[in-house]
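1. What follows is a protein structure lacking sequence information:
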């Protein structure tokens, strides 16, 4: 499909993430003494399709060197596959339903090896597929998941996976009432998974976690990502009540065992909701976290030091707005020798940022290309 020039990218029709999507958060006016954020132009923005309501992203590289970008499309109940180097739309997978290989409100997606994991909010499960053919292998979580959104995968031993799934179930007629604090220890569910000799996933439920204190509880969760070397999970909380009646948002730090460390990213770093988060690992210990601030007219991407979580700069694109999911592909591709950051644009398209451009514009560490 022919790519649409950046200046022709059209805004998407915004649909509900749960029941109704809150109004877009506009970027606040910048005071005169505030730091100027860098602009990093996108290398491409794909053609838009507002019907999809794209949410989360994952990347996969074939043995022949083709890199795919796999996006969940919540409203059309399918996956959309793009050429990660060009943004060309290649194919769709699935469709509405609860049968094997079908979807009901797919959200989080993740790739591990040649396996694709897809979270379905309204089928209350995680489906597993084999790449490149998208053959369904099985599913798990149906007996416990209530409104799953995001996931992150950690390989604890060769062939053994630990999978963290956020479960943002809500109450009320519009599903917009946060559960009582005592129930928020179910905000993240943990599964252990292996593949049997026939290649089918075999999972074991390993419990749930989430702080239940009034100050630090995980109220509305979706995105989650981890750093195995640091025993660190970052979990986005999108609705933190403030004294003025408004909500704040941040990412909270947990250990892999589910213990809240007491640390969070600065709440004042996010003017809107903290959404997608990805680790940019440039060495064994060096690199940055990239976190989405879901703003309009332009998304802000905040960087934090990998080890200290100290702010390390922010940037915005020329077009990319109201981003949900991101994925960071650090390996070289044909179009991105230093890797790329891929982001959802306005629910309707995908955008690509060259990691070399980000490193240069923000003056990042030499090990990340700055």
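-> All right, it came through fine. Keep in mind that this is a model prediction, so the values were computed, not measured. Residues are numbered from 1 along each chain as shown.
2. C-alpha from now on. contacts and neighbour counts both.
-> Will do.
3. And the residue lying closest to residue 102 once chain neighbours are set aside, how far from residue 80?
-> In space, and not counting its chain neighbours, residue 102 is closest to residue 94: 4.8 Å by CA to CA, 6 or more residues apart in numbering. The span separating residue 94 from residue 80 equals 9 Å under the rule CA to CA, to the nearest Å.
4. Got another one to weigh against that:
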């Protein structure tokens, strides 16, 4: 009699535990069917979320200190005219950067954000950089890391409606910055800025020569627009652009075109030529947003966000062939995602790396890369 009572009690406990999970999964599947997603995504449980305060979150970037291993997650807050800083390993809120205004260190609707790191390759630059795109300020500001001091601003008078940003290294090891700009002319939808070191201010030999509009000067570091590009028509036409990512091993730019007439990612070379390839066609049903790369030599994967109001779907593409590999969604449901970021290597409790995604313009959800790779059945490709 006692054993039957114990078994009955255990069954009730299991039911209480599993019922909410089952209901959540049924809800997710209902959303998948409702939104007519091209492939049925797998479900990946998030590991943690950022803590308050939050604002109107948009884009993400992660910086890791090569010496201490400290990792910071930067989140732009468009409404609050600030950049929020969190501990990337735990999601704990640390501090704000910036206030509303047009002075150095202030922002007017910050949108895109990126981190440029010297650790990626040798460079004459003396500091890592945090770069922030201001939509209403129509400029890009650069801050030194880790002290977060304003260094310079550039793009004023050239950029019209800037949104997204990607960074790279020039042949000299100095920063290269790509900014998406919804300008009047489609041939100016992406602007490339190259950095140089001011020899008179630093005593450092001059780096790359820039030939274009005058750069905005700051002690030691200058940026100038060296190229503006985008096809005037055809399959390479960029109608409405925001998210952009640079692939250094392939020399490619992945540019999300959010227009309902496109809804794909277009592939450009980093010197401005459309390479004749798009991907995401038929898979993206709302707006292609945040893009992140998992780099494994020349192999790896590209994650592209299908930003839907009630359910964000994260599509995974082969980095070499651009072929679709699968898709995943979050549990709890992650929706209306703008920015994403990906960290390779151990990060706190996430031994295999981390993937971050904005949820509903507010919090940031963190996923273990190992969980994603197992669920989507991604296999290490080698070099």
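-> Looks like it arrived, so ask away. Everything numeric in this text was worked out from a predicted model, so none of it was measured.
5. Any idea what the TM-score comes out to?
-> Here the superposed chains carry a TM-score of 0.83, computed using TM-score structural alignment, normalised by the length of the first structure; 323 aligned residues with a CA RMSD of 2.0 Å.
6. ok so, going back, ok, residue 94 and residue 80 of the first structure, which is more surrounded?
-> Set side by side, residue 94 of the first structure and residue 80 give different neighbour counts by other CA atoms under 10 Å, the larger being at residue 80 (20 against 17).
7. Now do the same contact list for the aligned partner of residue 131 of the second structure in the first structure.
-> In the first structure, the residue matched to residue 131 of the second structure (TM-score structural alignment) is residue 117. Residue 117 of the first structure makes contact with 109, 110, 111, 126, 127, 128, 129 under the criterion CA atoms under 8 Å, 6 or more residues apart in numbering.
8. separation between the equivalent of the second one over in the second structure and residue 78 of the second structure?
-> It stands for residue 110 of the first structure. With TM-score structural alignment as the criterion, residue 110 of the first structure lines up with residue 114 in the second structure. According to CA to CA, residue 114 of the second structure stands 15 Å off from residue 78 of the second structure.
9. Near residue 198 of the second structure, how many other residues are there?
-> Neighbour count of residue 198 of the second structure, defined by other CA under 10 Å: 18.
10. again with residue 7 of the second structure
-> Using other CA under 10 Å, the number of residues around residue 7 of the second structure comes to 11.
11. And residue 212 of the first structure, by the same measure?
-> 18.
12. Now do the same contact list for the counterpart of it in the second structure.
-> Aligned counterpart of residue 212 of the first structure in the second structure: residue 232 (TM-score structural alignment). Shown here is residue 232 of the second structure, whose contacts under the criterion CA under 8 Å, 6+ apart are 186, 187.
13. same check, this time on the one 10 residues further on
-> Residue 242 of the second structure is in contact with 162, 163, 164, 180, 181, 255, 256, 257, 258, 289, counting by CA under 8 Å, 6+ apart.
14. What does it correspond to in the first structure?
-> Following TM-score structural alignment, the counterpart assigned to residue 242 of the second structure within the first structure is residue 222.
15. what kind of secondary structure is its match in?
-> Residue 222 of the first structure falls in the strand class when you classify it by DSSP: H, G, I helix; E, B strand; the rest coil.
16. Relative to residue 160 of the first structure, how far out is the counterpart of residue 196 of the second structure in the first structure?
-> Taking TM-score structural alignment for the superposition, residue 196 of the second structure sits opposite residue 194 in the first structure. Computed with CA to CA, the distance linking residue 194 of the first structure and residue 160 of the first structure is 5 Å.
17. Looking at those two, which is more packed in?
-> residue 194 (16 against 13).
18. Residue 203 of the first structure - how many residues pack around it?
-> By the criterion of other CA under 10 Å, residue 203 of the first structure has 17 neighbours.
19. my guess is it contacts residue 163, does it?
-> No - counting by CA atoms under 8 Å, residue 203 of the first structure sits too far from residue 163 to count as a contact (9.5 Å).
20. Overlap in contacts, the two.
-> The overlap between the contact sets of residue 203 of the first structure and residue 163 (CA under 8 Å, 6+ apart) consists of 191, 192, 193.
21. if I look at the second one, how far off is residue 74 of the first structure?
-> Taking CA to CA as the criterion, residue 192 of the first structure is separated from residue 74 of the first structure by 26 Å.
22. what does the first one give?
-> For residue 191 of the first structure, the distance to residue 74 of the first structure under the criterion CA to CA works out to 24 Å.
23. ok, the two, which is more surrounded?
-> Counted by other CA under 10 Å, residue 191 of the first structure and residue 74 do not tie: residue 74 has more neighbours, with 26 against 19.
24. That one pairs with which position in the second structure?
-> Counting by TM-score structural alignment, which is the criterion used here, residue 74 of the first structure corresponds to residue 78 in the second structure.
25. same deal with residue 298 of the first structure?
-> Checking TM-score structural alignment: residue 298 of the first structure goes with residue 311.
26. which non-adjacent residue is nearest that match?
-> Of all residues not flanking residue 311 of the second structure in the chain, residue 335 sits nearest, at 4.2 Å (CA to CA, 6+ apart).
27. quick one on the thing from earlier: where's the alignment partner in the second structure of the residue nearest to residue 102 of the first structure relative to residue 136 of the second structure, distance?
-> Counting by TM-score structural alignment, residue 94 of the first structure corresponds to residue 98 in the second structure. As for residue 98 of the second structure, its distance to residue 136 of the second structure is 15 Å (criterion: CA to CA).
28. got it, and residue 43 of the second structure?
-> 37 Å.
29. now do residue 278 of the second structure
-> With distances taken as CA to CA, residue 278 of the second structure is found 30 Å from residue 136 of the second structure.
30. of those two, who's got more company?
-> residue 278 (21 against 17).
31. Assign a three-state SS to the more buried one, would you?
-> Using three-state DSSP, the three-state assignment for residue 278 of the second structure comes out as strand.
32. In this structure residue 149 of the first structure contacts residue 166, no?
-> Yes - at 5.7 Å, residue 149 of the first structure and residue 166 qualify as touching, with contact defined as CA under 8 Å.
33. joint contacts of those two?
-> Residues within reach of residue 149 of the first structure and of residue 166 at once, by CA under 8 Å, 6+ apart, are 221, 222, 223.
34. Make CSV from those and add distance to residue 247 of the first structure to it.
-> What follows is these, written out as CSV (distance: CA to CA, whole Å):
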residue, distance to residue 247 of the first structure
221, 14
222, 16
223, 17
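35. Now do the contacts for the residue lying closest to residue 92 of the first structure once chain neighbours are set aside.
-> Nearest non-adjacent residue to residue 92 of the first structure, counting by CA to CA, 6+ apart: residue 80, 4.5 Å away. When contacts are counted by CA under 8 Å, 6+ apart, residue 80 of the first structure is found next to 70, 71, 72, 73, 89, 90, 91, 92, 93.
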